[in-house]
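Peer 1: model the structure of this input:
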Amino acid sequence: MSRDVRRRAVAEALGTAFLVCGVVGSGIAAQRLSPSDVGLQLLQNSVATGAVLVALILALQPVSASFNPVVTVVEAALGRVGASVAVALVAAQVMGGLVGAVVANLMFDLAPVSVASQERGGAGQLVGEVVATLGLVVVVFGALRSPRAETVAFAVGGYITAAYWFTSSTSFANPAVTLARTLSDTFAGIAPGSVAGFVLMQVVGGVLGFLAVRALHPPAPISLDQESS
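Peer 2: Below is the predicted model of the structure:
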């Protein structure tokens, strides 16, 4: 593994760990601060998640800031990263997410691992995951075409904050984060038995997002000069 790939993998692991800390930790704090108001808990959780995404993307984008296996695989499909690099980054994202969940539990004096019991599923929530992931991919790769690098951070943070509310699944939209959330039996948790359905729908959303990005932003045609060079 080259030094550049190692740097990118460290950035992805660190960023995903902090992202999961933000998701899980703010969920625990919300439960404790507003124990009788689930709507307020969701508001607190969504704002914290959107804010930490903005900060992490701004800080780590110069190295690597996908924090999401679906986004990384779409990057590979679009030719932005090689397949071997994508595998390394996805592995780093998954490991970082698991560490982030454990750290979040420890910060709030909980057991390092508590298997989540909250079942999530049903047709509506599964459709919600397709919509959430499709929208995320379109937002990420549309914002990347902006001449201002910080556009991606604010676009993604804003989208995820909103998608917590307009999708029935509260917008997991990330296989690494979904898996990590099985390790905390708290507000943000998801039971292990619900993970496969969520991840499958995230993959479907990623494929649809890839097709949408291709339709909206087709590759530049190769000129005659390029063909002859």
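
Peer 1: for the rest of this, base every contact and every neighbour count on C-alpha atoms.
Peer 2: Noted.

Peer 1: could you show me where the helices are in this protein, in order?
Peer 2: In the chain, helices defined by DSSP state H lie at 3-33, 38-60, 69-77, 83-107, 122-143, 151-166, 175-180, 192-216, 224-228, listed in chain order.

Peer 1: wait, isn't residue 127 in contact with residue 199?
Peer 2: No. Under the criterion of Cα atoms under 8 Å, residue 127 makes no contact with residue 199, lying 11.8 Å away.

Peer 1: now the other sequence, so there's something to compare against:
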Amino acid sequence: MSTPDLTRRLVAELLGTGLLVTVVVGSGIAAQRLSPDDVGMQLLENSTATFLGLTVLILLFGPISGGHFNPVVSAADWVLGRRAGTGLTGTEVLAYSGVQVVGAVAGAVLANLMYDVPLDQLSTTERTGANLLLGEVVATAGLVALIFALARTGRGMLAAPAVGAYIGAAYWFTSSTSFANPAVTIGRIFSDTFAGIAPGSAPAFIAAQLVGGLVGVGLVRYLFPGAALVADDVVVPHHPHEHTDPAEHP
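Peer 2: Next up is the predicted model:
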């Protein structure tokens, strides 16, 4: 068995990120229409669909590309693995991030088409305030720490349900409802619905996510100093080689 070539991995990231945004935006539209007077029920419906959809998408595409679907995760993979010669290269991070953004925008457009939402309207949902940005830092840091902790301790195959559960929970325990993903944030600009974010709010959200990614990397380096050895297996194992027992590497 050989490592999937870069083109196949990029297609997997394109489709995975696109369908993730379709799930987020589509379920947001459905929730808004099914429960028009109950924002709490809308959030419950949206978060449940995202939890289940993300889990399935990681299971489907993870064995090909790792199932990153997130530029912060791809960048963290490079940062942690570069000294050990594992994980993505800098060129691959740029390629992954590019297709993730394209996929995210396409996914929002697909959701709009399915629900007959006008394609020429950007989101008008303002999401501003230091409290929301702090929520994004917390959500993204926790996501990065979780992913690499699972890989480092040989539990990468649990990443699909664990990551899905974390994001589903973070919808509720973070003030920002846990975007935690620059590509998804950009994609959600293109739908003026419950799940959208206004273009003017997106840059600060993305900046907070990058800060959260750095915090997450710092936590991983401190708590799991051998994480670089398993960067090839993030988010889920997708390389043919096998690593030695993580416990053997302090």
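
Peer 1: on that earlier part again, of the helices of structure 1, flag the one that's most buried.
Peer 2: Greatest average neighbour count among the helices of structure 1 goes to helix 175-180 (a mean of 25), per mean count of other Cα atoms under 10 Å.

Peer 1: tell me how far residue 106 of structure 1 lies from residue 136 of structure 1.
Peer 2: Between residue 106 of structure 1 and residue 136 of structure 1 the computed distance is 30 Å (Cα to Cα, to the nearest Å).

Peer 1: next one: residue 158 of structure 1
Peer 2: Taken as Cα to Cα, the span from residue 158 of structure 1 to residue 136 of structure 1 is 10 Å.

Peer 1: and residue 5 of structure 1, by the same measure?
Peer 2: When residue 5 of structure 1 is compared with residue 136 of structure 1 (using Cα to Cα), they lie 24 Å apart.

Peer 1: what residue in structure 1 is paired with residue 80 of structure 2?
Peer 2: Correspondence of residue 80 of structure 2 to structure 1, assessed by TM-score structural alignment: residue 78.

Peer 1: who's in contact with that match?
Peer 2: By Cα atoms under 8 Å, 6 or more residues apart in numbering, no residues touch residue 78 of structure 1.

Peer 1: residues contacting the alignment partner in structure 1 of residue 58 of structure 2?
Peer 2: Applying TM-score structural alignment, one finds that residue 58 of structure 2 aligns to residue 57 in structure 1. Neighbour list for residue 57 of structure 1: 65-66, 152-153 [criterion: Cα under 8 Å, 6+ apart].

Peer 1: ditto for residue 120 of structure 1
Peer 2: 169, 190-191, 194.

Peer 1: same question for residue 12 of structure 1.
Peer 2: 64-67, 89, 92-93, 96.

Peer 1: switch the cut-off to 10 Å
Peer 2: Each residue near residue 12 of structure 1 by Cα atoms under 10 Å, 6 or more residues apart in numbering is listed here: 6, 18, 60-61, 63-68, 88-97.

Peer 1: spit out the residues that contact residue 127 and residue 199 of structure 1 alike.
Peer 2: What both residue 127 of structure 1 and residue 199 touch, as defined by Cα under 10 Å, 6+ apart, is the set residue 205.

Peer 1: quick check: the most centrally placed residue in structure 2 vs residue 125 of structure 2, distance?
Peer 2: The centroid of structure 2 falls nearest to residue 70 when counting by Cα atoms, centre = their mean (4.1 Å). Plainly put, residue 70 of structure 2 is 22 Å away from residue 125 of structure 2 if you go by Cα to Cα.

Peer 1: still on that earlier bit, show me what the residue nearest to the centre of structure 2 aligns to in structure 1.
Peer 2: That one, residue 70 of structure 2, aligns with residue 68 by TM-score structural alignment.

Peer 1: in space, what's closest to that match - neighbours in sequence excluded?
Peer 2: Leaving aside its chain neighbours, residue 68 of structure 1 sits nearest to residue 174 (5.5 Å; criterion: Cα to Cα, 6 or more residues apart in numbering).
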